[in-house]
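Engineer: Would you be able to build a 3D model of this:
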Amino acid sequence: MDRSTFLILMSGTAVGIVLGAGVAAWAQNAVAENAVAGDAVTAEEPTVLDVVTVSATRQDTAEDRMPASVTILPPERISPAALDPGAEIMRQSPTGNFVDLSRAGEAYATMRGVASLGSPLNSLDNTVGFSVDGVPSSLAGFAPVLMDVQQVEVLHGPQGTAFGRNAMAGGINVVTMPADGFAESRIDLETGSDGYSLVQAMTAGWLMADVLAGRAVVRWQNYDGDISNVITGGTEGGVELGAGRASLRFTPDETLTIDITGGYSRDERDNPAYLLYETPDFPVSASDTESYGRREIGHGTLTIEKVLEDLTLTAITGLQNIDIQNDGDFSDTLLYSSYLGLPPILDFVPEALFTNPDQDKIATGETERIFFQEFRANAPDGAGLQWVVGANYFRSDYEIHRDMQTLLFAVLNGTVDNDIDSETWAGFADVTIPLFESWSLSGGIRIAHDSQHLVGRFRGNGYPGTEDSFDQDGEFSDDYVTGRIALARQWGERVMTYASVAWGYASGGFERLTPYAAEGAESVPFRPARAETVEIGAKLGLLDWLRLDLGLFHNDVTDGQLASFDPDTIQIFFANQDYRSYGFEASLLAEPVRGLTFRAGAGFTETRQGETTADSAAAGAAKGNKVPMVPTWTVNLALDYRMPLGFAGLPGAFVVGADYQYVGSRQTDAANSAKLDPYTIVNARAGWQGEHLGFYAFGRDMLDSRPISFAAPFRDGVTGVYVGRGRMVGLGMNVKW
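Structural biologist: Now for the predicted structure:
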C-alpha cells in the first residue's frame, strides 16, 4: 500500500467514525430525554431506516445491497426555491460539483474528479449521465425544472452498462411520482426577497377505478435578480419559469402497466456572464444591454411493462424537443477596461468601445430533438439469479445558429449555422450471481456503436482577416465496450463490503461552434475518452436507525477532452489529455428518533494530469496539474425534524430543516492559472404543518456566499466569473386535501 492510498484510507475512516459517533451519541441522549418526558418514542421503540429501491441500473435493487456508491435524495432535499436543481443535487453528492456557464442549456456536472477539461464541446460531451425515469437527455436538457419528484438517484463511478456513453464519472436518474391512483391535491405558495414568488398546484387520483389513474402538476416562479448593473441601472440574475407535467397509468390487468407522461417547461433568465471578480463592489455587471437566456423543453414518454411468469418485459419510448436562445453583450465594461489596461473608472472608458448597445453582441439559437427507444427483459422479482438484458437506440438532431458581431476579435464575427446528427445503437446485459452463502458476483457489459455527422456553414460579416464563407462536412464513428465487474460479501444483515472495476466511455465527435471556420479551416473531430475505475467500499448498518457508507476510488482517464482559449485572441484550442483521480466518499443516514433525520456526506478528490502532447501543452495542460473545476473537498450536512404538538394539546406538528453545503477550492482551467476560493451554502426552514394547511419561513444561502460556478483568467488580476444568486428569505404556505 503506497502513501497516498494509506492517507486516503485513514482520512475516509476518520470521517466515518467522527460522523457516526457524533450522531450516535446525540441520538442516545435524545431518546433518553424523550423517554423521561413521556414522549411516544422511547428507548423500547427504536426507529428503523426504510430500504430505498434504486431503478437507475435497469433493475430494481435495494440500495444497501448495491456494490456501488449511491446517493439518494428524497424530494424535500430538492427545494423549488433553490432555482438551480442541478446545483442542489451535486452539492449534496460527495465529490460532486455543478458548473454553470450562466447561459441557458450550458451547465454540467463533475464527480470524483472526472470532468470536462474546460467547457463541453457539444451537447453530448458530458461525463455525468442524466436521465428522467430512465430516459436519457443531453447537456442541453441537463438539470431541467424538477416537479413531483419521488427521489433523485446519484450513482458514483462509471455507469456504462445502464447509461451508456458519457457517464464515465457517474449517472443521475430522477424518479418522478407515478400515477398510482392515490387521491391527493395540493397548492403551494411562496414569496420572498428580490421579487421571488412561486405558485404550484398538483392533483392526482383515479380517473377510472382500478384501471386508469392520472396525475398533473403545474408551476410558475419568478425572481427579479440581485446583481446591479452599473450601466443600465437595473438588476440582472432574474428568473421566470413556467412548467407543467401530466401522467396517465393504464392497468387493464395485474400483469400489464402502460404509463404515458408528457410535460413542458419554459425557463427564462438574464444571468450576466464574465463579471470582473476583482472589482471592489463585486458582483456588479457592466453590460450595456440585459443578457437573455431562454430554454424550452417539451417531452413525452411511453412505458409499457408486461409481467410474465419467468420474466418482465419493458419497452420505453422517449421524445424531447429542446429550444434554446441566448443573447448577450460580450464585452462587460469593467472586465475589458481592466483587461486592456484602461482606467477602471467608467467615465473615462470610451463609450463607443464598450457601451454601444449595437456592438459586441452574440445571439445564439439552438434546437435539439432527441428520440430514445429501449427494449429489455428482467428476471422476476425475488429470483435467486437477478439479470437484465436489452437493447436501445438514441438519436440527437442538433442545430445551432450563432450571429456574432464584435470589435475586438476576428473569430467572434460572422454567422454560424451548424447541424450535428448523432446516433447510438447499443445492446447491454447485467447479472448478479449468488456465490456460496454470503458472496455474490455481478457484472455488466454494453456493446455500442456511435456515429456523428456535421454540416457546418460559416458566413462572414466583412471583419478584416476573416473568410467570406466556409462550409464543411464531416463524419465520425466508433465502436466500443463498457461495463463493470464487482465482488461483494454480505456480513449478516447489516454489513456489506465490495470491490469493483468499471470501464467508462465519453464519445468523440465535433465541436458545435466550429471556431476555425472564420479562418477557413475545418474542425477535426475530437477523440473519445475512456476511463477505468477501481473501487472498494463498505455499507455498514451500525444500528437499525444508523447507516454509514464508505468508498475508496481510483480513476485512470485516457484522452480526456480538453478545450481552452487564449484571452488575447479568443483562439480556441482542442486536445486530448490523460489524467487520473483518486479519493474517498463517506455518507451517513440516521433517524435516531421518529421524525428526526440526519444526513451527512464528505468527499475528498485529488487529481493529476499525465504526460502532455504538443497539442495539449498548447492548450495549457501540464503534467502534475489538477483537473479544472474539481473541488478537493466537499461536505454536506442536512437535518430534518418533525415534532407532533399533540403533547401540548395543539394540532399539527412543528417542522424544521437546515442544511450545510461546502465546496472546496477548484482550479479554473487546465493550466491552473487561478484557484477559486471555497464557498459554503447554509439553508434553513421552519414552520407548522397541519393535516390540510401549513406555514413556514425559509432562507436560502443565509451566509450570502454567492458561489462562483465558472471562471476564466484573462490575465493576472483580471478574472471573468459566473456567479450565483445571494441570500434569499421568504415565507410559504401549502393547502392539501
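
Engineer: rest of the way, CA atoms for contacts and neighbours
Structural biologist: Noted.

Engineer: Helices of this structure, start to end?
Structural biologist: Under the criterion DSSP state H, helices of the chain are mapped to 3-36, 85-91, 333-339, 351-354, 614-618.

Engineer: out of the ones you listed, which comes closest to residue 643?
Structural biologist: helix 3-36 (11.4 Å; CA to CA).

Engineer: To check against the first, give me the structure of this:
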Amino acid sequence: MRFFLPLAVFMSLPAVVLAAEQEQGGLVLDDVTVSAHPREEHDREVAHTMSALDGEQLEAAGLQRSEDLQQRVPSLLVSMPNPRYASYGIRGLGASSANDGIDGSVGVYLDGVYLGRQGMSLFDLADIERVEVLRGPQGTLYGRSGTAGAINILTRRPTFDTEANGEVTMGEDGLREYRGSVSGPLLDGVLAGRLTGYDVARDGQIDNLYDGSHPGDRNRQGLRGQLSWVPSEVFSARLIGEYAWQDEQVALLAGGYSAPTRARAAYLGHRLLPLDPYARRVQSDQPSRIRTRQNGVTLELIRTLGNGASLTSITGYRDWRYDTGMDADGQGLSIAGVSAQLDHRQFSQELRLADSPNEHVDYVVGLYYLRQRLDRQIDNRFGEDAAAWFLGDRPEVAGLPPDMIPPSLLDGTRQAFDGGQRSDSRALFGQFTWHATDRLAITPGLRYTTERKRGWIARQVSALAPLPPGWQLGQELRDLALGDNDYRRNSIEEHNLSGRLAVAYRLQDGLLAYASWARGYKAGGINLDMVGEGVEPTFDAERATSLEIGLKSSFWRERVLFDLALYQTDVDGYQVLTNRPGDTELSPPIRDNLINVPEVRLRGVELDGLLRASPRIDLRLGLAWSEARYRDFANAPCAPGSVQQLCDLSGKRLFNAPQWSGTAGIDYRHPLEHGLELFTALDYSFRSGYSGTLEGGAGSYLPSYELTNLRLGLRRGDRRWEGELWVRNLFDQHYIGSVQALLADGDYAVLPGDARAMGVTLRGRY
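Structural biologist: Okay, here's the model as predicted:
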C-alpha cells in the first residue's frame, strides 16, 4: 500500500475536537464530552474504544452520508448497495441485511432511539452535533444489545439564542445539495425550536445501453423539527419530528458471470457485457427504482431528582416504507423482474436512572422495551425469454433453436412471497463504577434480555398458461423453478444474561490504562425466505465475548493525543447470509438463507492519534489491523462452481473483514488581512481487499483502494461565511463499494464507488 501524505501526518483521533485558541504553556487539545455512556463524561476517562466525529468537521469534509463515516473510522465498514441490503460492520463483524429476518450486529441509534432496520439510517447527516462509534459488544448502557458495537447519531438541539446556517453545493454530474437550519426562542427562556431541512440531487453516472437512460442518480429530501421545553432547572423535554424521502433509479453492474450464465447467453445469442464495472455500463430492459419514506417522533424527558440523580425517558416511534421495482437479471432480456414492498413500524421506550451518590460511586440502571412490526410483499414476474434462458444449458434442448422453446412455459407467471414478523424485546440493564482510589476505577455491568419473535411466509404461484403438448420438461421446469404454493409460521423465545467488567488505572497524569471483558448478545430469528435443503427455518442467537486492553494518553503539553487498543473477540453462532446453489439443475440457484457459523475469532490492533503541530496545522491518523478468521466452520457452503456442496472454511479469513484500514489528514489555516482566513485540507483513507460474500466466488472480491479528498477555501475569521473548492477522489481511484449475489449460481453484481468529482460549496451562518 502506498501513502500520498507525508510522514508528518502521523496521528489522528476522531474522538476529539481541536481547541481553537492558544493557552498559556502552549497549544492544547480539548477533550470531548460524549454521551455514549448515558452519563456524560470526558472521552479520556472512558475505559472503552470509541470514535466521536464532530458534526462541523464532517460537514466541512463533505462527509454527509452514513456510508462516508468509514472514511474517518478505520474499524468501520459500511455497505450500502440499497437501503434494504444496508449493513454496518465493526472489526470485521457485521453481515448483510439482505434477509429481512436478520438484525444488525451493529446497533444504530438516532438521538437515543434504536433504528430497527439498518437501511433506516440512510438519511443525510445534516445539522448533526456528533456521531459516536463504539467498538466491541454493547448492552449494559443501551436499550438494545449488540455484538459488534454501536453508532450513536446526535442531532443539534434547539438553542435559546437565535441562529441560522445554510449551505449550497454545486458539482459535476448535476450535483445539487441544499442544507439549512434555523433555531431560536419561541417563548423566552422556556421554549425553543429548531428546523432543519435538506435536498440532495445528482444525475445518474451509469449508461444503460438498452434504452439510453442514466441510472445511479441521487434524489433525497428530509425535514426535522424540534421543540425544547425547559420550564425549570430540574425538568426539560425535547420533542423531535422527522421526515425523510428517497426516490432514485439504481443499477448494479456485472462483477462476475457463472458458467451457466455464459452457456445460456451463448445459446440465446445474447452478448454479455464485458466484466468492467468501472466502465459504468448496464443493459437493462426495465427500470430499477427504489423509493423509501421514513417518519419518526422522539420524546426525551429529563428530570433531576431531589438527591441529584437524573431520570431520563426516551420514547420513540418510527415507520419506514421501502418500495422497489427492479430488473432481476440485468441482461437486456425479458427474463425476470421483481418488486418488493416493506413496511416497518416500531415503538420503543427507555428509562434510565443515573446518579453519583458520592465521589467514589456512580451508576446507571435502565429498563427498555422495543416492539417491531414488519410486513412485506415480494412479487417475481417472469418474461418471454425466461424459459429459453433457464433451459439454455440443458443437454436435452441444446439441439433445439431458442425459438422452439415455448415462451409460455414461464412467460407471465408470478411468484408472490408475502410475509411478516412481529418482535418484542424487553431488557433490564445497569452499570456501576467504583472509584476505588484517585487512580483506580472498576466498572461491572449486567443485562438481562427477553426476546420474542413470530413470523410467517407464504409462496403463491399464479398466472400459469396451459403447457404445450409434448413439453413434459416444461412441467419439471415449472415445478422446480417456481415451486408449489407454500406456507409456514415460526416463532422463537429467548432469554439471555450478558455483562461487562472494566478496570481503568491512571498510571500518571495524561496516561490511562484499561482492560475490559464484555459479553454481547444478538437474538436469533426467523428465515424470512423459502429455505433450501439443510437450512432450518429459524436460526440461533449470536454471542460475542471480547477481551480488550488499551492506553489513552496525552502529552507534549496536551498537544498530542494517542490511543492504542488490542482486542480479541470470540463469536459463537455468527449469523450470516449464505447464497446456496439450488437442489437440482433447474431449481433456483440462489436462496437468501440465514445460518449460524459455529465459531469466529477476531483479533486486532487499533491506533488513533491527533497532533496540533502549530496554531495553523492539525494532523491526524488512524490505523486498524484485523485478523478475522473462522475457527470452526466445517460445513460451510463452497464457492459457486465447485464440484462439492460443502467445504471446510475453518482457519480461513472472514468475509467483509479487510485486514488493513486507515485514515489520515492535514488541515492548514493561514490568516489574511481584513479578518479573512485561507484554509486547505487533505483527507486520505485506505482499505485492503476482502471477500464480499461468505462463499467467496469469483467476482465477489473487493480489491484494495485508496481515496484522497482535497479542499481549498476562503472564509471570515469568525466563520460567518466561507466558500471552498473541493475535489473528491482526487486521483480518480477505481474501487468497489459493495457486492451481492444475483440470480444464477456464481453471478455477482457490484456497485462501483464514486469517480473523481469537483465542485464548490458556499456556507453562511448567523
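
Engineer: Mind telling me the TM-score for this superposition?
Structural biologist: Overlay of the two chains. TM-score (TM-score structural alignment, normalised by the length of the first structure): 0.86; 675 aligned residues with a CA RMSD of 2.8 Å.

Engineer: what residue of the first structure takes the place of residue 695 of the second structure?
Structural biologist: Using TM-score structural alignment, the partner of residue 695 of the second structure in the first structure is residue 671.

Engineer: Just give me the neighbour total for the residue nearest to that match when sequence neighbours are not counted.
Structural biologist: Leaving aside its chain neighbours, residue 671 of the first structure sits nearest to residue 620 (4.4 Å; criterion: CA to CA, 6 or more residues apart in numbering). A total of 21 residues lie near residue 620 of the first structure under the criterion other CA atoms under 10 Å.

Engineer: With residue 208 of the first structure instead?
Structural biologist: By the measure other CA under 10 Å, the count of residues near residue 208 of the first structure is 11.

Engineer: Tell me the counterpart of it in the second structure.
Structural biologist: By TM-score structural alignment, residue 208 of the first structure lines up with residue 187 in the second structure.

Engineer: Next one: its match from residue 560 of the second structure, what distance?
Structural biologist: Per CA to CA, to the nearest Å, residue 187 of the second structure is found 44 Å from residue 560 of the second structure.

Engineer: Now do stretch 293-307 of the second structure: everything it contacts.
Structural biologist: Defining contact as CA atoms under 8 Å, 6 or more residues apart in numbering, one finds that stretch 293-307 of the second structure is touched by 111, 113, 120, 234-246, 310-322, 357.

Engineer: Go through those and flag which are in strands.
Structural biologist: Taking DSSP state E as the definition of strands, the contacts of stretch 293-307 of the second structure contribute 113, 235-246, 310-322, 357.

Engineer: Those, buried ones only, as a PyMOL selection?
Structural biologist: Buried members of those, defined by 16 or more other CA atoms under 10 Å, are picked up in PyMOL with:
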select buried, resi 113+236+237+238+239+240+241+242+243+244+245+246+310+311+312+313+314+315+316+317+318+319+320+321+322
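
Engineer: What are the buried residues along stretch 480-499 of the second structure?
Structural biologist: Buried residues in stretch 480-499 of the second structure, defined by neighbour count with 16+ other CA under 10 Å: 480, 481, 482, 483, 490, 491, 492, 496, 498, 499.

Engineer: hang on, the first one is in a helix, isn't it?
Structural biologist: Yes: remark: residue 480 of the second structure belongs to a helix, assigned using DSSP: H, G, I helix; E, B strand; the rest coil.

Engineer: What's residue 693 of the first structure aligned with over in the second structure?
Structural biologist: By TM-score structural alignment, residue 693 of the first structure lines up with residue 721 in the second structure.

Engineer: How many residues are close by its match?
Structural biologist: Residue 721 of the second structure is flanked by 17 other residues according to other CA under 10 Å.

Engineer: List the residues that contact the closest residue to it other than its chain neighbours.
Structural biologist: Leaving aside its sequence neighbours, residue 721 of the second structure sits nearest to residue 764 (CA to CA, 6+ apart; 4.3 Å). Contacts of residue 764 of the second structure were listed using CA under 8 Å, 6+ apart, and they are 165, 166, 167, 719, 720, 721, 722.

Engineer: Spatially nearest residue to the spatially most central residue of the first structure (excluding sequence neighbours)?
Structural biologist: With distances taken as CA atoms, centre = their mean, the first structure has residue 86 as the residue nearest its mean C-alpha position (4.1 Å). Closest residue to residue 86 of the first structure in three dimensions, ignoring its sequence neighbours and counting by CA to CA, 6+ apart: residue 143, at 4.8 Å.

Engineer: same question, residue 203 of the first structure
Structural biologist: Among residues not flanking residue 203 of the first structure along the chain, residue 185 sits closest, at 4.1 Å (CA to CA, 6+ apart).

Engineer: aligned partner of that neighbour in the second structure?
Structural biologist: Here residue 185 of the first structure is matched to residue 164 in the second structure, going by TM-score structural alignment.

Engineer: Residue 558 of the first structure too?
Structural biologist: Alignment note (TM-score structural alignment): residue 558 of the first structure maps to residue 572 of the second structure.

Engineer: Likewise for residue 275 of the first structure?
Structural biologist: Correspondence of residue 275 of the first structure to the second structure, assessed by TM-score structural alignment: residue 254.

Engineer: Its match: neighbour count?
Structural biologist: By other CA under 10 Å, 25 other residues sit near residue 254 of the second structure.

Engineer: count of neighbours near the nearest residue to residue 280 of the second structure once chain neighbours are set aside?
Structural biologist: In this structure, residue 280 of the second structure finds its nearest non-sequential neighbour in residue 206, 4.9 Å apart by CA to CA, 6+ apart. The number of residues packed near residue 206 of the second structure is 23, by other CA under 10 Å.

Engineer: Against residue 225 of the second structure, how distant is residue 206 of the second structure?
Structural biologist: Counting by CA to CA - residue 206 of the second structure and residue 225 of the second structure are separated by 35 Å.

Engineer: Quick one, which of the helices of the first structure gets closest to residue 582 of the first structure.
Structural biologist: Nearest to residue 582 of the first structure, of the helices of the first structure and by CA to CA, is helix 3-36 at 8.4 Å.

Engineer: Just list what the closest one packs against, helices and strands only.
Structural biologist: strand 546-566, strand 571-590 (3 or more CA pairs under 8 Å, 6 or more residues apart in numbering; DSSP states H and E).

Engineer: ok, now with 10 Å
Structural biologist: strand 529-543, strand 546-566, strand 571-590, strand 596-609 (3 or more CA pairs under 10 Å, 6 or more residues apart in numbering; DSSP states H and E).
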